[in-house]
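**Q** Give me a model of this one.
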Amino acid sequence: MRVIGITSYSAPSEYQSYEQPKPEHKKQTNIIIKVHAASINPIDVKKANDALKRVLEISFPYQIAHDCAGTVPEIGSRVTRCKIGDATGSWSEYVICSEENLALKPPSLSFADAASLPLAALTALQALRKFDGELSGKPAFIPAGLSGTGSYACQLAKNVFKSGKVITTVSTSKIPKVKGLLGDSTVGQSERFQTTYLHGQLLTLALQ
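**A** The predicted model follows:
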């Protein structure tokens, strides 16, 4: 099968496409995924170029990325959460994972959309869940509203955690792209949101 990976710490322009054997499920709870779409996150690039070498060691050859979506052609004998033919949700034709790390793809999501969701959305959800307090009806500031994690955090804060007002930042030229989608107030990065948008009201949550 074809994979995209590296044989030493590398920049994105040095990633290689090469052949390697298709994975085999050696554990009864393993699942093989035939990849239809995959995404990349900043942490994938940092792991590959040695920026995280002190805290996250990798061995070579190293296959790039983690998030993917595809269908299930093979499962271990003790897998119960999915069946052959299910759609799930890396940079390779096939990947292997444990059943506990897999979720079924809703029919309403495309494979491309599903592949872009896991790391960014879970990072946002975990951060909001760690907030020790009540966010319902109260203001929250979440910067970088057009980033992967930021866009999910804005929508989760408003629609799941019921924040009374979500304030986010983007570069001034991109404000029209997020009005009505992410925050109740969108702040250009050069603006002083403390005086322009809060009017003396205290923030309940500032997520960074």
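**Q** okay, CA-based contacts and neighbour counts for the rest of this
**A** Fine.
**Q** those strands in the chain, which residues are they?
**A** Using DSSP state E, the strands of the chain run over 2-6, 16-19, 30-38, 62-63, 68-75, 87-88, 94-98, 139-142, 165-170, 185-188, 205-206.
**Q** Please generate a structure for the following sequence too, so the two can be compared:
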Amino acid sequence: MKAIVQDDYGSADTLRLEEIPMPALGDDGVLVRIEAASVNAADWHLMRADPFFLRLAGFGLFAPKRRVPGADIAGRVEAVGKNVTRFRPGDEVFGDLSAHGWGAFAEYVCTSEEALAPKPSNVSFEEAAAVPMAAVTALQALRDRGRVRAGQRVLVNGASGGVGTFAVQIAKALGAEVTGVCSAGNLDLVRSLGADHVVDYTRVDVTRSGHEYDLILDAAAYRPVSDYRRALREGGTYLFVGGTTGALLRVALLGPWSGSKAMKMHAARPNAADLVALTALIEGGRVRPVIDRCYPLSRAPEAVRYVESRRARGKVVITRSAAAGPGQ
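**A** So this is what the prediction gives:
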């Protein structure tokens, strides 16, 4: 089968298309023909081992431990092991492989049934592949860490990105009043996702606007996170879900001393139950994936490079189709 492989840490130039053996199907495995995968910020961070401590966290000290990158998939079940009970050949599935060996940038993958859920019936494989890591991150941050309730005020910074586009919609589904922060060119997109208010960060400093929020979800933390304390209500929470390494370290240092205005980090915990919860929102018309571009598998390095540029609106998807291209 064809797959993107990486043998050394570095830029997207270290990614290359190769023929590799088909994955072996064990008794507990599900063999999936991957129709589409999506690129997350986690992919380029792992590609570069940035921040450095990722090397110490089990991903490989001197080189990537897992040769085939990628977490998010959507596809069809080809075969199942004898111990698998939830799926059978022909089922359409989607999932996040990050807790089960990665390997999404390929034509096939063998993974655990725990990584998968039935694909939402009203979206394409490309749209389904855009969901898992980003949408689960947003769902858990808002529902579990932020405990968002109806009537609360939520600010989403980086509202036009992968996590941000889902966060705006999920916060609205939870009944919040949502303010989305993005660039001028993305205001209409964020408004179309249901944001009650949209802010161009190049013109307005939301930390000095006089408005206060119950929860700030920061998916684009590139400024001192302490600034956001000014925009939190007493008892409010700031959640870091994406941004620079420096911002992450500042949250880690400031968090224990943040007092009544909590400053926290959040990383997704992949699980099938939350994929099922998201499927209900998608099939109910309350959440829709936003796709900026699609690339064929052979051009996966370009897809990762584009996500690393931080210019993507929503998600970037990799497909099996040789005809896929930017904007398609």
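**Q** Can you calculate the TM-score here?
**A** Between these two chains, after superposing, the TM-score reads 0.90 (TM-score structural alignment, normalised by the length of the first structure); 202 aligned residues with a CA RMSD of 1.8 Å.
**Q** thinking again about what came up before, just put the strands of the first structure in TSV and tack on mean neighbour count and distance to S116 of the first structure.
**A** Written out in TSV, the entries for these read as follows (neighbours: other CA atoms under 10 Å; distance: least, CA to CA, whole Å):
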stretch	mean neighbour count	distance to S116 of the first structure
strand 2-6	19	17
strand 16-19	12	21
strand 30-38	23	7
strand 62-63	18	18
strand 68-75	22	7
strand 87-88	22	12
strand 94-98	18	16
strand 139-142	22	20
strand 165-170	23	20
strand 185-188	20	24
strand 205-206	17	25
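**Q** got JSON lines for those, with distance to K177 of the first structure too?
**A** Listed next are the strands of the first structure as JSON lines, based on distance: least, CA to CA, whole Å:
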{"stretch": "strand 2-6", "distance to K177 of the first structure": "33"}
{"stretch": "strand 16-19", "distance to K177 of the first structure": "35"}
{"stretch": "strand 30-38", "distance to K177 of the first structure": "25"}
{"stretch": "strand 62-63", "distance to K177 of the first structure": "34"}
{"stretch": "strand 68-75", "distance to K177 of the first structure": "26"}
{"stretch": "strand 87-88", "distance to K177 of the first structure": "30"}
{"stretch": "strand 94-98", "distance to K177 of the first structure": "35"}
{"stretch": "strand 139-142", "distance to K177 of the first structure": "16"}
{"stretch": "strand 165-170", "distance to K177 of the first structure": "10"}
{"stretch": "strand 185-188", "distance to K177 of the first structure": "10"}
{"stretch": "strand 205-206", "distance to K177 of the first structure": "22"}
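**Q** P176 of the first structure: which of those is closest?
**A** Across those, P176 of the first structure has its closest neighbour in strand 185-188 (9.1 Å, CA to CA).
**Q** Show me how far the closest one is from its chain's centre.
**A** Using CA atoms, centre = their mean, to the nearest Å, the mean C-alpha position of strand 185-188 of the first structure is found 23 Å from that of the whole chain.
**Q** ok, now which ones touch the aligned residue in the second structure for P73 of the first structure?
**A** In the second structure, the residue paired with P73 of the first structure is E78, using TM-score structural alignment. E78 of the second structure sits next to V30, L31, V32, R33, R88, P89, G90 when contact means CA atoms under 8 Å, 6 or more residues apart in numbering.
**Q** rerun that using 6 Å as the cut-off
**A** By CA atoms under 6 Å, 6 or more residues apart in numbering, the contact set of E78 of the second structure is L31, V32, P89.
**Q** and the nearest residue to the first one once chain neighbours are set aside, how far is that from L215 of the second structure?
**A** Closest residue to L31 of the second structure apart from its sequence neighbours, by CA to CA, 6 or more residues apart in numbering: C110 at 4.3 Å. In this structure, C110 of the second structure lies at 38 Å from L215 of the second structure, with CA to CA, to the nearest Å as the measure.
**Q** distance of the alignment partner in the first structure of G151 of the second structure from A38 of the first structure?
**A** G151 of the second structure maps onto G137 in the first structure when the alignment is built from TM-score structural alignment. Between G137 of the first structure and A38 of the first structure the computed distance is 37 Å (CA to CA).
**Q** what ranges do the helices span in the stretch 101-250 of the second structure?
**A** In chain order, the stretch 101-250 of the second structure shows helices spanning 125-129, 132-139, 162-173, 187-192, 245-254, with DSSP state H, counting those that start in this stretch as the criterion.
**Q** Let me know the angle separating the longest one from helix 132-139.
**A** In other words, helix 162-173 of the second structure. Direction vectors for helix 162-173 of the second structure and helix 132-139, defined by axes from the mean of the first three to the mean of the last three CA atoms, to 10 degrees, enclose an angle of 40 degrees.
**Q** Would you agree the match of G151 of the second structure is in contact with F161?
**A** No: using CA atoms under 6 Å, G137 of the first structure and F161 do not qualify as a contacting pair, with a distance of 8.9 Å.
**Q** Tell me which of the two has more neighbours.
**A** Taking other CA atoms under 10 Å, G137 of the first structure and F161 do not tie; F161 has more neighbours (19 against 13).
**Q** Distance of F240 of the second structure relative to G246 of the second structure?
**A** 12 Å.
**Q** can you check A252 of the second structure too?
**A** Using CA to CA, one obtains 10 Å as the distance from A252 of the second structure to G246 of the second structure.
**Q** Same check on V154 of the second structure?
**A** Between V154 of the second structure and G246 of the second structure the distance is 24 Å, computed by CA to CA.
**Q** Next: P69 of the second structure.
**A** From P69 of the second structure over to G246 of the second structure the distance is 25 Å, taken as CA to CA.
**Q** same check, this time on E107 of the second structure
**A** To G246 of the second structure, E107 of the second structure is 36 Å away according to CA to CA.
**Q** Next: R86 of the second structure.
**A** When distances are taken as CA to CA, R86 of the second structure and G246 of the second structure turn out to be 42 Å apart.
**Q** Also S112 of the second structure?
**A** For S112 of the second structure, the distance to G246 of the second structure - CA to CA - is 35 Å.
**Q** do the same with V32 of the second structure
**A** In this structure, V32 of the second structure and G246 of the second structure are separated by 38 Å, where distance is defined by CA to CA.
**Q** before we move on, back to that, which one's more surrounded, E107 and G246 of the second structure?
**A** E107 (21 against 15).
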